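Colleague: sequence and predicted model, in that order:
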Amino acid sequence: MPPPVQDGPSRPGALTHPWHPIPGGITAPSGFRAAAVTAGLKASGKPDLSLLVAPEGAVCAGSFTTSLLRAACVDLCAERLRASGGHARAVLTNSGQANACTGERGLADSLGATAALAQRLGLAAEQVLICSTGVIGVPIPIDTLLAGLDPLVAALSPEGGGAAAQAILTTDLVDKQIALEANLDGRTVRIGGMAKGSGMIHPDMATMLGYLSCDAGVPAEVWSAMVRRAVDCSFNAITVDGDTSTNDTFLAFAAGEPLSPELFDALEAGLTAVSQHLAKAIARDGEGATCLLEVRVEGAADDAGARTIARTICGSSLVKCAVHGRDPNWGRIAAAAGRAGVPFNPAGLALWLGGHQLMAAGQPLPFDRAAASTYLQSDTVIIRLVVGRGPGAGLAWGCDLSDQYIRINADYTT
């Protein structure tokens, strides 16, 4: 379970809003249903087709890959949300085939799958979205998918969140799900989420695949702005291997009794907490990873610059290898900060590895190298940099880089 929500995504401090973890995942919020089946899309025989259905009147905000090479399902989701003004009722996810780089068939299969599902749900096709994950260049076995729709719809349940979280996985070692609850002005509000991702992680939008549900009613334009800000300090602040996917998609649904505008900040705190929990879970489950790497940067001119420095450090192969080797080679950290493209005065740089201060005022400090090496054996390794006296602060998350990452990806399709 995640820690309690703090007073800002990049500034740890006192609690501001009473969000607490609860069971239930994506279907913990009232009115949401989910399901999963083993349709036969993956040779492993594991669940591979999932469905999330939101209550009537739901708004939906999406964030998508910025890659020029986008799967047809990404464009379809983005276009339907634009055309509807941010409204959708369901999302279907197939695991095993990315359905990217599949030409005209890719769009035809996405359209056919959503139309067939919409008919079974009694919805307009435009209210149904689709996400695909798996091997690029491989189309969906569409007849197999269509055959799985009837049992999938029949399995829809308010308790289906756990099964759905399992069915969206590919190389993930663990599922990634969370639910939080808060009492906001005498009313119980819940936010749930699930995500998948382990490799090809360096999002320039959101995440590999991620979904969020909320049982509070929020105007579409307000919800969209909340989601955009939450994405910037969560999914856009993680990296595993520097590769952005063709299918990166994050979809956030909200439906329920309207929430008073004075509670929007409290709701956004919960939204950010769920998003950051899922983002960190993806980074920790990076292919071959043995630890989570958290980089905290303070003193930048603004938060965006601080996050850029932090993410550059998390993405450095040299830093990642040093962490994996338990080598406190702090020069690699400083060098990565210097090439991030964010101005700062090197003479003011201060650096910590856990509780070990390695630099002050731009100069190296003596430190216990053996103790610092031992610290690098922790499940979570925290690097902190102060780059100046500005108000900007930011967080980024990554993981170490092991030989297992190469083994996983060297024969991914063979």
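Modeller: Perfect, I can see it now. Residues are numbered from 1 along each chain as shown.
Colleague: only C-alpha atoms for contact and neighbour calcs from this point on.
Modeller: Will do.
Colleague: roughly how far is the one helix or strand Leu107 maps to from the heart of the chain?
Modeller: For Leu107, the enclosing helix or strand under DSSP states H and E is helix 103-121. Computed by Cα atoms, centre = their mean, to the nearest Å, the chain-centroid distance of helix 103-121 equals 25 Å.
Colleague: and the contacts of whatever helix or strand comes next after that helix?
Modeller: Sequence order places strand 128-135 as the next helix or strand after helix 103-121, per DSSP H and E. For strand 128-135, the external contacting residues (Cα atoms under 8 Å, 6 or more residues apart in numbering) are 73-74, 76-77, 80, 88-99, 110, 114-115, 117-118, 168, 170, 209, 247, 249, 413.
Colleague: put this next to the previous one:
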Amino acid sequence: MGEHFTIVPEGSITTPQGFRAGGLHCGLKKIERNDLGAIVCDVPASAAGVYTLNAFQAAPLRITQESVALSAGKLQAVLVNSGNANACTGDQGEADAIAMRDEFADALGIDRMLVGVASTGVIGELLPMEKVRAGIAGMPATLKADGGEDFCQAILTTDLVQKMTCVQLKVGDAVVHIAGAAKGSGMIHPNMATMLGFMTTDAWIEPAQLHQLLREATDTSFNMVTVDGDTSTNDMVVVLASGLAAGGSEPLTPAHPDWDAFVAGFRFVAEYLAKAIACDGEGATKLIEVSVQNADNIDAARAIAKTIVGSSLVKSACFGADANWGRIIAATGRAGVPVNVNTVDVRLGDISVLEQSRPVKFDEELALAYLKGDQVNIYVNLNMGSASATAWGCDLTYDYVRINAAYRT
């Protein structure tokens, strides 16, 4: 429970008022599991998105950005497929993404520019559009108010678990919900890592304000996750706000008395999804959380936290339960930002291993027992300023290599 919001235990992406979701198997995956899913709102919703920084941006992302721009920041539906990324597929891939958007809009009877599309899976293969078209035709019948789990299953690739959460809070006299669902397991690295994220809310918030909020929340959540140092061609987070629980005549802005409460709930959902992705990293056995404290500025804190959590040597040490703090300090020093090499403290959980950049005697057996747990917290205190940042990742295991050595097969 947060100070301003409560978690809805059985909540999903459809808990906010006005949303339905669904999923089905149309044959994009060999296994009989949903591979086409959709989220649909009863009304055109305020929409915002953030997208991969990979230069080879997949066709669906470009089409979704076009839809949001041409509809004045509104979307009413998002269609997502797994099993095929529709990336590096040239003009045909772009045409296929447009066809997905247009044909789903026609099936719903809404304006084509109110539909966004997303894809995830193998890069460089054309979509089997006859299968996709059959799935689109059947999708409206699957949409339901409790379709969140069907949607979550449809967006998985190498993920082992579904990732979703929901919170509620009071905005004025209304009870407002914020929900999220995501996929991501491998090819995960800061700055929109290999992932798809979807958030919904029934709050009334205008597109420009929603976009700013999403960008700020992304910087402290999705952009602070790394599994393997690879940034995907298809990463995207989209948020839709129906406004159907407004309970008053004022949209949410920083001037609203309940703005801080809404921001807290929004950031919680984004951070929850980001951590769930890190926990489900390919082959992972434990979550790694790196907290950098008392940095000179926020950019430095983030850079160091991401460098440590992304270090293959740090990740391997965590897998092997080796309290090798030298790998942590080495990553700190190569993060590309100034540090005072005489003032750094390092802890593994509650175990101090470095103080003022000097080794501290510690109980190796106690450290071994701690590192064998399912979460490792690494604290790095730079003692330089007042800025802090946290990043999340996972250990590097034999199974990561096995999974990715046979990804296409």
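Modeller: Looks like it arrived, so ask away. Worth saying up front: this structure is predicted, and the values here are computed from it rather than measured.
Colleague: TM-score for this pair?
Modeller: The TM-score (TM-score structural alignment, normalised by the length of the second structure) is 0.96; 401 aligned residues with a Cα RMSD of 1.2 Å.
Colleague: mind checking which of the contacts of strand 128-135 of the first structure land in helices?
Modeller: Residues of the contacts of strand 128-135 of the first structure located in helices (DSSP state H): Cys73, Val74, Leu76, Cys77, Arg80, Ser110, Thr114, Ala115, Leu117, Ala118.
Colleague: residue range for the longest helix seen in the second structure in the first structure?
Modeller: Longest helix in the second structure by number of residues (criterion: DSSP H): helix 259-279. Under TM-score structural alignment, helix 259-279 of the second structure corresponds to residues 264-284 of the first structure.
Colleague: just stretch 368-382 of the second structure next, same as before
Modeller: Counting by TM-score structural alignment, stretch 368-382 of the second structure lines up with residues 373-387 of the first structure.
Colleague: ditto for stretch 47-61 of the second structure
Modeller: Taking TM-score structural alignment as the measure, the first structure aligns residues 60-74 with stretch 47-61 of the second structure.
Colleague: before we move on, back to that, give the next helix or strand downstream of the longest helix of the second structure.
Modeller: In N-to-C order, the element after helix 259-279 of the second structure by DSSP H and E is strand 287-295.
Colleague: what's the mean deviation for that following strand versus the first structure?
Modeller: Superposing on the first structure and averaging over aligned pairs (mean Cα distance after the TM-score superposition for the first structure), strand 287-295 of the second structure comes out at 0.5 Å.
Colleague: contact partners of that strand?
Modeller: With Cα under 8 Å, 6+ apart as the test, strand 287-295 of the second structure has contacts from 278-279, 301-302, 304-306, 308-309, 374-395.
Colleague: now, these that are in helices?
Modeller: Taking DSSP H as the definition of helices, the contacts of strand 287-295 of the second structure contribute Ala278, Cys279, Ala301, Arg302, Ile304, Ala305, Lys306, Ile308, Val309.
Colleague: and the alignment partner in the first structure of Leu196 of the second structure, how far from Phe344 of the first structure?
Modeller: Under the alignment (TM-score structural alignment), Leu196 of the second structure maps onto Leu209 of the first structure. Leu209 of the first structure sits 35 Å away from Phe344 of the first structure when distances are taken as Cα to Cα, to the nearest Å.
Colleague: between the two, which one's more packed in?
Modeller: Leu209 (22 against 19; other Cα atoms under 10 Å).
Colleague: wait, that one touches Asp248, no?
Modeller: Yes - between Leu209 of the first structure and Asp248 a contact is recorded at 5.7 Å, counting by Cα atoms under 8 Å.
Colleague: so how far is His356 of the first structure from the residue of the first structure positioned farthest from its centre?
Modeller: In terms of distance from the mean C-alpha position of the first structure, Pro366 ranks first, at 38.0 Å (Cα atoms, centre = their mean). Counting by Cα to Cα, the separation of Pro366 of the first structure from His356 of the first structure is 10 Å.
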